[in-house]
Each structure stands twice: as structure tokens, then as C-alpha cells.
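> need a structure here:
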Amino acid sequence: MKGPLFYSKILLFGEYGIIKDSKGLSIPYNFYNGALKMDDNLSEITKKSNESLRSFANYLENLSKEEPELVTFDLETLKEDVSNGMYFDSSIPQGYGVGSSGALVAAIYDKYATDKITVLENLTREKLLRLKMIFGKMESFFHGKSSGLDPLNSYLSLPILINSQDNIESTSIPSQNTDGKGAVFLLDSGSTGETAPMVQLFMEKMKQEGFRSMLKNQFIKHTDACVEDFVNGNVKSLFGNLKQLSNVVLDNFKPMIPSKFHQLWRQGIETNEYYLKLCGSGGGGYILGFTEDIDKARTALKDYNLEVVYNF
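The predicted structure is shown next:
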């Protein structure tokens, strides 16, 4: 048995903000993917995945009982497959903010959900929101509260535009200019990040009046502007807004940025050679970078491994 491939994702804009109704833009990232596989002779790694699937199956059984009107699964087949050595074979790094649990959730829903919403039908806003809700419930098994966006992105393999929490749509983004010097890239921080503690930290900060007002008047304002610019292909305006956003994040989200990157982050803003932002919840994993000149950015960041994900 080998299931279909599900891809990783990158939330270009909207980390933390979408919790408070900012816009967001998430794109599939085909460089990493995962699929369900079967093996009766499991290695250490695949055994771990198989055990995790066993607990996940129990969790889904409870979910089916608690909310049968939302989602039900063919639990008999799922449990049988797990006991026959099913695991999730994935190249998606965990704790890197590119949706490793999202791809797994999408794969399980695709194979075992009964009465599932398929990618081929006309995906109305209601259907997208329903899928997002189902995926949010499923993914919260892995890291506390989940928006369901990562699995949705992985399941549909389409860019998703988040207008607000209850208004999402699949969208198209300007096609890449493969000869362009401008680029979106991933910078490997060299350490993994845990989503739950970072989100908890954010919720703590939200108790402060000053932080709440910064989020609304600066962070969300610049995030929304970046999303609009990116979707509409306004590159010049995009970089102006990115610089502001990068600055706001450095000033207000320091604990989410690994400390050895504080100086590098500042350097980008001062030289305009690149702008960095969080990729997912931060704390480690990947950092997202945007540059108008990828050669300059590579030189400035020569000690780091850059992976280009989109060219302007």
C-alpha cells in the first residue's frame, strides 16, 4: 500500500495575526511531502510513526463519537491498517513550521473519512470552512489548538487566502518569474520549534493592552497590506510593507525569534538586502526571508543554507 502524496505548506503571511482575524496567505510547498505506507518490518523511526498513528486513531474514535455530525471515520479499517504496520513516510521536517502534522491529517482524512468532501467538487466557502473546522479538530491532537489551515492547504494543494476566520477562499497567486532576482526563501535556523509553548506565550502577551493595540494597529495592518500586495503582484509596495512588518516582529515578537538571529534580522532591515519574518509560530525551525535581489541576500547570509520557494 502506498497512499497519495500530501505536500508541506508555507504560511507566507498571517502567523499569530490570523488568531485575531488578520488576513493570511498560505501556499503549498512541493519540496517536502508525505504519504501513508505499510510495512510489517518497521524500523525505529517508522515504529514511532506507527505508534503515533495508533494514538491518533483512538483520538479520532473519540472525535467521531463526540461530533458525529462533523466527521466520522472508517475506524475498523484504520485500526486494522495501523496494526498491520501503517506509518506516515514523510520528508517534511517536524517542528520547522512547514506543516508536518498537517500533511498527515490530510492523508488520514483522505483515506478514512466517511462521506468526505473531495478536492474535485465545487468548493464553496461553506465546504472550505467545514473542512477547515474538521482539520482543526483532527490536528489539535498534535499541538493543542489548531486553525486547521495546514491540513487544508495540504489536502487541496492550492494557495489559500484567509480574509478573516470565517472567510477563506482558494486563490491564485501571480505565476513565478523564474528569471526574477526577487525571491521568497527559507532560512534554516538549525533548531526545531515547538508550536504549543509559542502560542501560549503569545496568548500571555495578549493580556497586555499595549501588545493588543500593537497587534491591531501595526502587525495586522502590515500583514493585511502584504497579503494584498502579494496576491495582486505589487512587488514595490510589498517590500515597503515587508520592511515595516519585519521591524514590528523584531520589536514585539523577540521570544519567538531564536536569539542568534536577532542581529541578522536587524541587519536585513538596515541594509534592505533582505527582510526576515516568522515562518509559522517561530521558536526555531525555518525563518522566512524576502529579497529583491537573491544574489545579495545569499552573500549577506553566506553562513546559512537558503532554500528559494518563489521567484518574483
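> contacts, neighbours, all on C-alpha from now
OK.
> Which stretches in the stretch 1-150 of the chain count as helices?
Using DSSP state H, counting those that start in this stretch, the helices of the stretch 1-150 of the chain run over residues 44-66, 75-83, 100-112, 125-143, 149-156.
> do you know which of those helices lies nearest Thr195?
Nearest of the helices of the stretch 1-150 of the chain to Thr195, taken as C-alpha to C-alpha: helix 125-143 at 6.6 Å.
> One more sequence to fold, the one below, so I can look at both together:
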Amino acid sequence: MKGPLFYAKILLFGEYGIIKDSKGLAIPYNSYKGALKSVANLSGEAKKSNENLVKFYEYLKDLDTNIVSFDLDRFKQDIDGGMYFDSSIPQGYGVGSSGALVASVYDQYANDKITVLENLTRDKLLKLKDIFSAMESFFHGKSSGLDPLNSYLSLPILINSKTNIEPAGIPSQKEGKGAVFLLDSEQVGETEPMVNIFMNKMKNEGFRRMLNEEFVSYTDACIDDFLHGNIKSLFGNVKNLSKVVFAHFKPMIPSAFHKVWEQGILTNDYYLKLCGSGGGGYILGFTQDYDKAKESLKDYKLEVVYRF
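Sure, this is the predicted structure:
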């Protein structure tokens, strides 16, 4: 067997804010992908993945069937037959490796599944998000369900609030000088500890106020600017967002990148922000002149995501 491909995702804006009901914008990232496959003799990564699927199967057995039910017998049969998730999506990098796996399993084994081809009303999108949230919680302890949703639909998704999500039309890429890029921290980040740090910070009234008054308002402004192609305004808001994250989310920024982060704000060559929960993996960069950013960051691995 060989299942369909599911792609990585990038949350351009909204990390942490969407936990507190602010806006978010996620886009598929087709450079990385995964699919369910089977082999007769499992070894190495495939064997590890197969063992992980056994644990996932046990978890899905106990999931509330009012939310979603699966053809578990067939799932177990396929796992026993050497099924694994063959993926190029780096794990712990904030680009949705578990989301693509969840989307694959739902696509193959869910009963009465909502398909990509039907008319995706808001209610159906929210139902999918709830299903994916319940499924992906196996990997992260608590999941918004957005990564698998993005991977499953392979569409940009605009999160207006927890109960209001919609497919988004994003401006088509131009062959300009500006770019959104990924900066490889070359270390793995784990979602759960980062989210726990955030939840502890949320107990502090000053942090909550900063989140609402600064972080969320800059995030929302960035999304509006990006969707409407207001590039000049976008970079002003991204700079402000980068400053706020540097000031208040330091534990989520790998310490080796504190100087690099600050350097971007001081020189205006690029601005950095978290990609996913942080703590490692990729860091997202925005620049009006990619050649200049590349020169400034020549010691690091960069990948272009979107051109302005």
C-alpha cells in the first residue's frame, strides 16, 4: 500500500497567540512531505515509525467515538503488515511532522470522513479541527488541531478565532527581492515543554496584558498586511513583533540565536520570529532584501518559503 502525500505546514503568524484566541495564518509547505507506506522487512527509521503507529493505534482505540471513529481492525492489520509513515518532514522543527501523520491516518481509516472535495462549510472545518485536535494530542499533550487541518486540506488557513476559521487566499508570489525564509537552528525543539513555559507565564498579569496589547495586536496587523499585500506596513509590524518576542519569549529562542535575533532588529537586514513553539527547529525570517539577509546570515542554513 501507499497512501497519498501530505505536506508540511508553516504557521506564518499566530504561534502562542492562537492558544489565547488571536488570529493565525498557516500555509502548506510543499518542500517536505510524508505518506503511509508498507514494507515486508522493517528496519531503522521505518521500524521506529511502525512502533510509534502501534502506540497511536492504542491511543485511538480509547478516543471518544462521538468525535470520530476509525476502522481500527484494518488499521491494526496494516500496522502488523509493516506499515510506517515515510516522511521527509523534520521532527521537532515546527513544520508539522505529526500533523501530516495525523492527516494521513484520518484520510485512510476514519469512518464517515469529511473529504477535501466537498463544500467545506465553517462547521465542517471546525469539526475537522476538533477531530484533529483530539488525534494530535497523542503527540503534544495539547493540540489546536491546526497542523493536521492544514496538511489535510493543503490550503492556506486563516484563524480568526477558535470558532472561526476559513481557507485564505494569499497573494501570489512575486519574483521580488523580499522573502520569508526558514533559518535552521540545527537543534530539535519539543513542543510540550515550550507550551508549559508559556502557560506558566500566563499566570503573570503583566505578561497577559503584554500578550493582549502588544503581541496579539502586532500579530493581527501582520496577518492583515500579508493578506492584503501591504508590504511596507507588514515589515514595520514584523519588526515590532520580533522585538516583543525577543523581550518576552526568550526561553523559546535557542540561546545561540539571541545575538542573531537582536542583530536583525538593529540592522533591519531581516527580522526573526518563532516558527511553531520554538525551543529549536526552524526560526522564521522576513526580509525586504534576501541577498542582504543571506550575506548577514551566511553561517547558517536558509530556505526560502515565499517571495515578495
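> one step back: now the helices of the stretch 1-150 of the first structure as CSV including mean neighbour count and distance to Cys279 of the first structure?
Output for the helices of the stretch 1-150 of the first structure, formatted as CSV (neighbours: other C-alpha atoms under 10 Å; distance: least, C-alpha to C-alpha, whole Å):
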stretch, mean neighbour count, distance to Cys279 of the first structure
helix 44-66, 16, 25
helix 75-83, 16, 32
helix 100-112, 23, 13
helix 125-143, 19, 16
helix 149-156, 27, 12
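> Include distance to Gly268 of the first structure when you put those into JSON lines, please.
Shown next, in JSON lines, are these (distance: least, C-alpha to C-alpha, whole Å):
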{"stretch": "helix 44-66", "distance to Gly268 of the first structure": "38"}
{"stretch": "helix 75-83", "distance to Gly268 of the first structure": "47"}
{"stretch": "helix 100-112", "distance to Gly268 of the first structure": "29"}
{"stretch": "helix 125-143", "distance to Gly268 of the first structure": "32"}
{"stretch": "helix 149-156", "distance to Gly268 of the first structure": "28"}
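> Which stretches in the first structure count as strands?
6-13, 24-38, 72-73, 86-90, 113-114, 160-164, 167-170, 183-188, 275-278, 286-291, 306-311 (DSSP state E).
> closest to Gln208 of the first structure out of the ones you listed?
Across the strands of the first structure, Gln208 of the first structure has its closest neighbour in strand 275-278 (21.3 Å, C-alpha to C-alpha).
> Contacts for that closest one, please.
Outside strand 275-278 of the first structure, the residues that touch it by C-alpha atoms under 8 Å, 6 or more residues apart in numbering are 15, 242-243, 245-246, 249, 256-257, 265, 268-269, 286-291.
> equivalent range in the second structure for that strand?
Counting by TM-score structural alignment, strand 275-278 of the first structure pairs with residues 271-274 of the second structure.
> Give me the mean deviation of that stretch from the first structure.
In the superposition against the first structure, stretch 271-274 of the second structure averages 0.1 Å from its aligned positions (mean C-alpha distance after the TM-score superposition for the first structure).
> circling back to that earlier point, is it possible to get CSV of the strands of the first structure that adds mean neighbour count?
Formatted as CSV, these follow (neighbours: other C-alpha atoms under 10 Å):
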stretch, mean neighbour count
strand 6-13, 28
strand 24-38, 21
strand 72-73, 22
strand 86-90, 23
strand 113-114, 15
strand 160-164, 20
strand 167-170, 18
strand 183-188, 21
strand 275-278, 26
strand 286-291, 26
strand 306-311, 18
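> With respect to Asn122 of the first structure, which of those lies nearest?
strand 167-170 (11.3 Å).
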